[in-house]
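**Student:** Take this sequence and fold it.
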Amino acid sequence: MTQMVSENTRNDNILDLFLTTNLTFVDKVNIIPGISDHDITSTIVNARPNILKQKPRIVPRYRKANWDDFKQFMNTTKSDILKGSDSLSVEQIWLRFTDAIKRDTDH
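**Tutor:** Next up, the predicted model:
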């Protein structure tokens, strides 16, 4: 619980209590001069919570994929990558693989 009144309401004392467990509900707390020796606490409360809308996520539909074409592409890519791969580093083989995938997805 959090005390929302932080200013003095009577001399050097805080007499008014306004406690909350959800700070997002409270928009503003003001201290207004009162008629007597005690100031009045004015609070603006938003009864509806602030709801953050999430961005829609991407859900791949694997059952709609053309798996035969994908297998053919992967076999072709594998043979293209492995040509002369004895002298290549792992990084160079990885770059060949990622370049082949990027080229295929651009079409």
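**Student:** going forward, measure contacts and count neighbours with C-alpha atoms only.
**Tutor:** Will do.
**Student:** where does Val90 sit relative to Ile81, distance-wise?
**Tutor:** 11 Å (CA to CA, to the nearest Å).
**Student:** higher neighbour count, those two?
**Tutor:** Ile81 (18 against 10; other CA atoms under 10 Å).
**Student:** does Ser79 belong to a helix or a strand, and which?
**Tutor:** helix 67-82 (DSSP states H and E).
**Student:** so the helix or strand following that helix versus helix 67-82, what angle?
**Tutor:** Later in the chain than helix 67-82, the nearest helix or strand by DSSP H and E is helix 90-106. For helix 90-106 against helix 67-82, the angle by axes from the mean of the first three to the mean of the last three CA atoms, to 10 degrees is 140 degrees.
**Student:** and this one, so I can compare the two:
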Amino acid sequence: MTEEFLSNALYLTIVNRLIPVAGTGNAKANIAALEPLTNDRLNLLADRLAALAPCPVTGLVTDNEIKIALGEHGDIWPSCIRGHIMVADLEGDLQPH
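**Tutor:** This is a model prediction of the structure:
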């Protein structure tokens, strides 16, 4: 899967739109919240978001669970981490094989 880096504003907007609908079992509501993203990942990602378990501490689906799902299941990240990933990739390439 190809990584997708969104502007920080768009990434946070999507996370905030998902907070009320993630974990409700309603994949259609999650697809609507993901509306700015139109690609082949949406259905799988919407299903994953619909089935999110709540945070064990708060008992609610929080932005943390949503961000983890966006990254792990959609490979969607905020652009602010792009530089860190590039450095990590370079450091990995410099390690002896």
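**Student:** TM value for the aligned chains?
**Tutor:** Overall, the chain-to-chain superposition scores 0.27 on the TM-score scale (TM-score structural alignment, normalised by the length of structure 2); 41 aligned residues with a CA RMSD of 3.7 Å.
**Student:** sorry, back to before: give the buried residues for the helix holding Ser79 of structure 1.
**Tutor:** Under the neighbour-count criterion of 16 or more other CA atoms under 10 Å, helix 67-82 of structure 1 has Ile81 buried.
**Student:** other SSEs contacting it?
**Tutor:** Contact here means 3 or more CA pairs under 8 Å, 6 or more residues apart in numbering; DSSP states H and E; on that basis helix 67-82 of structure 1 packs against helix 90-106.
**Student:** for the helix it packs on, which positions count as buried?
**Tutor:** Within helix 90-106 of structure 1, judged by 16+ other CA under 10 Å, the buried ones are Arg96, Phe97, Ala100.
**Student:** Out of these, which is nearest to Phe70 of structure 1?
**Tutor:** Ala100 (12.5 Å; CA to CA).
**Student:** quick one: that closest one and Lys78 of structure 1, what's the gap?
**Tutor:** Using CA to CA, Ala100 of structure 1 is found at 10 Å from Lys78 of structure 1.
**Student:** next one: Val26 of structure 1
**Tutor:** 61 Å.
**Student:** Repeat that for Leu19 of structure 1.
**Tutor:** 65 Å.
**Student:** Over to Trp94 of structure 1?
**Tutor:** With CA to CA as the criterion, Trp94 of structure 1 and Lys78 of structure 1 are 11 Å apart.
**Student:** can you check Asp106 of structure 1 too?
**Tutor:** Asp106 of structure 1 is 19 Å from Lys78 of structure 1, by CA to CA.
**Student:** Thanks a lot, see you next time.
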